[in-house]
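1. the sequence and its predicted three-dimensional model are supplied below.
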Amino acid sequence: MKKILQPIEGDYYLSEEGYRVFTEQYHKRRGYCCESGCRHCPYGYNSKTNSRKKS
């Protein structure tokens, strides 16, 4: 079961449309890629090719 993180300061910002946008800081704290094509994904996931960049 995946643990649920409570957002802390710097984990997200609100877009002009009012959506919560998670930052790279949050994704790194979470520790895995959800493969949803997140804007600030530190894992290099590309939703168009359904792949991650090799490190």
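-> Looks like it arrived, so ask away.
2. please make it C-alpha for all contacts and neighbour counts, starting now.
-> Noted.
3. need the strands for this structure, in chain order.
-> For the chain, applying DSSP state E gives strands covering 12-14, 20-22, 45-46, 51-52.
4. buried residues of the second one, list them for me.
-> Of the residues in strand 20-22, those buried by neighbour count under the rule 16 or more other CA atoms under 10 Å are Phe22.
5. take the one below as the second:
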Amino acid sequence: MSDKNNGQQSESNDSPDYYFNEQGFMVFTAAYHLKRGYCCKNGCKHCPYGFKKKV
């Protein structure tokens, strides 16, 4: 199933925007979040803005 893990390539950057984890969920990369330009405050796994969701 490694074909699934390629992720979308951005035009200006060679880093993938996302990948699929072992459970099949799409996980956005830090490169994607930086390209988007703001924090959504959802506690994303690869948040480059340092946001941590309170449990």
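-> Thanks, I have it. Treat the numbers as computed from the prediction; the structure is a model and nothing was measured.
6. any idea which of the strands of the first structure is most buried?
-> Highest mean neighbour count among these (mean count of other CA atoms under 10 Å): strand 45-46, with a mean of 18.
7. so where in the second structure does it end up aligned?
-> Using TM-score structural alignment, strand 45-46 of the first structure corresponds to residues 51-52 of the second structure.
8. quick one: contacts of the matching stretch?
-> With CA atoms under 8 Å, 6 or more residues apart in numbering as the test, stretch 51-52 of the second structure has contacts from 39, 41, 43-44.
9. and which of these is nearest to Asp17 of the second structure?
-> Cys44 (13.2 Å; CA to CA).
10. picking up where we left off before, now that we have the contacts of stretch 51-52 of the second structure, which of them are buried?
-> Among the contacts of stretch 51-52 of the second structure, the ones that count as buried by 16+ other CA under 10 Å are Cys44.
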